[in-house]
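Asker: This is a predicted model, with the sequence first.
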Amino acid sequence: MQLDELREYQRKLFENNNFTYKRYFHKTINLNKKLVGIVGARGVGKTTYLLQYLKELDLPFSKKLYISADIITIPSLFEVANSFSKEEGEVLIIDEIHKYKNFEIELKKIYDLLNLKVIFSGSSALSINNAKADLSRRARLYSVYGLSFREFVELEKGIELPAFALEDILTNHIDIAYKLLQKFNLTLLFREYIKSGYYPFYFEDKEDYLIRLNETINTVIEVDIPSIFPIDYSSVQNLKKLVRLLCESHPYTPNIKELLAKMDMKDNYKGLYRFIEYLSRAKIFTTLKPASKGDNIFVKPDKIYLNNTNLHYAYCSHNNTGTLREVFVASMLSQAHTIQAAKKGDLLVDEKYTLEVGGKNKKYKQIKDIPNSFIVADDIEVGSGNRVPIWLFGFLY
């Protein structure tokens, strides 16, 4: 593909990109470095963000270029970048870079030899610590997440709402909830978010959202994961089967032997652990592992969740209310906090806060003797004492 074709494609994208809302990461991503990477689950808005940035960048059209590695047919990313640089280009965006084989080598070459700022995006499963060309010392990598409940309400109602630090929510939740509830009606919006509000493309086609989400997850399993990890067709089918098995469970403390039997994997422990890791890296699963075991993938997780509540509605034939509650809290916390399974209670956050997640009648006795412990309660609008409304965790970002 020649530069003129790429620019025509970019011009059409600019014309069709009318999404004006600015996600939370517009304020947190620093694009001043020469090489910046943005990774996240498929559908969370990476491409939209990149097009917004490039469209608004105060540079002539000729000095900024967007290319998508999943649609261009070129022998070398470097050659495109080199041609663009020779025409005095300044900012190059490479979207979906995980689709390009040996992208690490190409990026290293661009970084070392050309005077270009490069911003790339890719799957959340992407790693830049590759032996082929370790980019970790050159690139600043940011992870981005789906819509928070706060962002969803802003988009749905056309209003601006503040985000709050976790400590503020835990200590000042009564006053925070009271002020927020003066601005919107909670119950219907929260139910809608739990079912359909995590991925921004909900606002493009609400009616067929869950169908599109199911297709998106299938694409992640069938295309994105195999483009990063060495797996074959039968493994792709096993990944789908593993997702369905998780749907059938409550907040899941995995029985590895039982899973191996259901997956027809005999004693292939390492294979199963790899599948769990692939789905976790791709943001289909959230896994809570013992802190003492570090990042070793061959360690049994304490719990496995689907990554967000919308995945339950897209992929599972039935849903457990208790599971959805825990999944929501974990998905909101994971953006900026470390989460582990608590010895007492449900979640241990930042090795400091113990959370017990449940309905409005959840009792405090299980965690009453634990410092910094809180009930996270569904079906209440305003809490009291250490009983915090669950919906407020949607205002962490």
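Answerer: Alright, I've got the coordinates. Residues are numbered from 1 along each chain as shown.
Asker: only C-alpha atoms for contact and neighbour calcs from this point on.
Answerer: OK.
Asker: For His173, identify the helix or strand it belongs to.
Answerer: Using DSSP states H and E, His173 sits in helix 166-180.
Asker: and stretch 202-213, which residues are buried?
Answerer: By neighbour count on 16 or more other CA atoms under 10 Å, the buried set for stretch 202-213 is Tyr202, Tyr209, Leu210, Arg212, Leu213.
Asker: Give me the residues contacting that stretch.
Answerer: With CA atoms under 8 Å, 6 or more residues apart in numbering as the test, stretch 202-213 has contacts from Ser196, Phe201, Asn310, Leu311, Tyr313, Ala314.
Asker: Contacts only, for Phe149.
Answerer: For Phe149, the contact set (CA under 8 Å, 6+ apart) comprises Phe190, Tyr193, Gly197, Tyr198, Trp391, Gly394, Phe395.
Asker: Swap in 6 Å and give it another go.
Answerer: Shown in contact with Phe149 (CA atoms under 6 Å, 6 or more residues apart in numbering): Gly394.
Asker: next one: Ala177
Answerer: So Ala177 contacts Val382 (CA under 6 Å, 6+ apart).
Asker: Second structure for comparison follows:
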Amino acid sequence: MFESGINRVAYLEKIPTFLARKQIEVLIGSRRTGKTTLLKQFIQTLLQQSVSGKDIFYLALDHPALSGHPISEHVRNIRKLFMHDRSRKLYLFLDEVQESPNWEAELKALYDLELLKIFCSGSTSALIARQAGKLTGRQIVTTVFPLSFQEFVRFRGEPPSLSEDYKYEQMADDYLTLGGYPEQVLNPSQEYMTNLLEDILARDLARIHPIKKAHILKDLLRLVGASTGSRTSFNKLSKILGLSVDTIKEYLIYLEMAFLVKPLEKWTTSWSERVYSQKKLYLWDNGIKTLLTGYGDEESRAENAVFLELQRKNIACGYYAESDREVDFVIGSLAKPLPVEVKYLDSFDWKDKRFNGIRLFLNRFPNVENVLLITRRVEFKNAITDKTTLHAIPLWKFLWSAQNYPGMREETDHTQ
């Protein structure tokens, strides 16, 4: 056996499903979110299930000695080394697969012709976009997120009793500041986060995309961090940075592909309104926000954390807005919407003007059954109309077990 780090149970629980299907398992996500560690944990699980070590092969394709050779050549060398029959099933783990030449066609051929179960990882969603359909139907994509709050707590030691809510409140505050990059959680360091961001911008963006003014990417990211969760004006960003609107949009797409920024569209049945309305922009990790904009702004961080949890659970949502009033997130259909509002409060007053957006939404959609209000420590469940129940939930409880609340149903993975 070998050291494979702290188990990420949410992903390890999927191994039986992974092994039961033929498709290539593709892990994508930001650099240093733990994809390599996960591949090693998958290998550890196979070994514990009595799969022979001679049938399992891990290749770090960003290593100079390996990156220049086609994947099929590596597979042939593996079979030759152990004199494996072609009919013997092997398990192939390919880390940073995009570094291998012609990897898309190589994987297609291996999938079609060899008896292999293939797992691979990559640090940019360009890994999927540039395939031009070569692996359609042959791959299933799993996004590896920064640590969830549950994982964050477990990475920091034995979880306290759930009755010790004050400890969880403090850990939630720490989570909003540190974020979920595993190494940052284990050994907090501003230098580490600085190097991580530089690495992402240089290796996952400037090296791959035709960016003429790469230094502006960090300025753009800082502006996004300063207005996390706010409706974004591309024209305003264009004027501040002295770039065209089209360039701003293009750079934001690059930041999204590197798992730094994630846009949220307006919740509406009108396709054109969804496309042309302003987007809200969120960061993939609050630790990046701390690095870019410093400490404070807890409510914005809390909203960012809730958004990431919805993404982690693969729950579709949008924001609702009329003029200056809005609801942070709306889940579900027009017939049965679930509004979710994040207010990092220690006390509650329904008449507070900060709830104008929710009150407007209930006027527009009087059949709403439930409203989720994510707070700092306020907790209750009360009827606010004849048909509507307001669930006030402390942030840590929502992040710990979001699936326990109305409308929080995880959607299934899909084959690409």
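Answerer: That came through, no problem. It should be emphasised that the depicted structure is a prediction, and the values quoted were computed from it without experimental measurement.
Asker: residue in structure 2 matching Ala261 of structure 1?
Answerer: Under the alignment (TM-score structural alignment), Ala261 of structure 1 pairs with Lys239 of structure 2.
Asker: now that match: how far from Val224 of structure 2?
Answerer: Distance from Lys239 of structure 2 to Val224 of structure 2, counting by CA to CA, to the nearest Å: 14 Å.
Asker: Those two: which is more packed in?
Answerer: Comparing Lys239 of structure 2 with Val224 by other CA atoms under 10 Å, the one with more neighbours is Val224, at 23 against 11.
Asker: Over to the alignment partner in structure 1 of that one. Which of the three states is it?
Answerer: Aligning on TM-score structural alignment places Val224 of structure 2 opposite Leu246 in structure 1. For Leu246 of structure 1, the assignment made with DSSP: H, G, I helix; E, B strand; the rest coil gives helix.
Asker: Can you give me the distance of Leu246 of structure 1 to Lys257 of structure 1?
Answerer: With CA to CA as the criterion, Leu246 of structure 1 and Lys257 of structure 1 are 15 Å apart.
Asker: Same check on Phe190 of structure 1?
Answerer: Using CA to CA, one gets 37 Å for the distance from Phe190 of structure 1 to Lys257 of structure 1.
Asker: swap in Leu155 of structure 1?
Answerer: 45 Å.
Asker: And Tyr199 of structure 1, by the same measure?
Answerer: Tyr199 of structure 1 sits at a distance of 34 Å from Lys257 of structure 1 (criterion: CA to CA).
Asker: and the two? which has more neighbours close in?
Answerer: Between Tyr199 of structure 1 and Lys257, counted using other CA under 10 Å, the more crowded position is Tyr199 (22 against 14).
Asker: Can you verify my assumption that that one contacts Val44?
Answerer: Yes: using CA atoms under 6 Å, Tyr199 of structure 1 makes contact with Val44 at a distance of 5.3 Å.
Asker: Find the residues that touch each one of those two.
Answerer: Joint contacts of Tyr199 of structure 1 and Val44 (CA under 6 Å, 6+ apart) are Gly146.
Asker: how many neighbours does Val223 of structure 1 have?
Answerer: Using other CA under 10 Å, Val223 of structure 1 is surrounded by 13 other residues.
Asker: Return the residue of structure 2 aligned against it.
Answerer: Checking TM-score structural alignment: Val223 of structure 1 goes with Arg203.
Asker: mind checking the SS state of that match?
Answerer: Quick answer, by three-state DSSP: Arg203 of structure 2 is helix.
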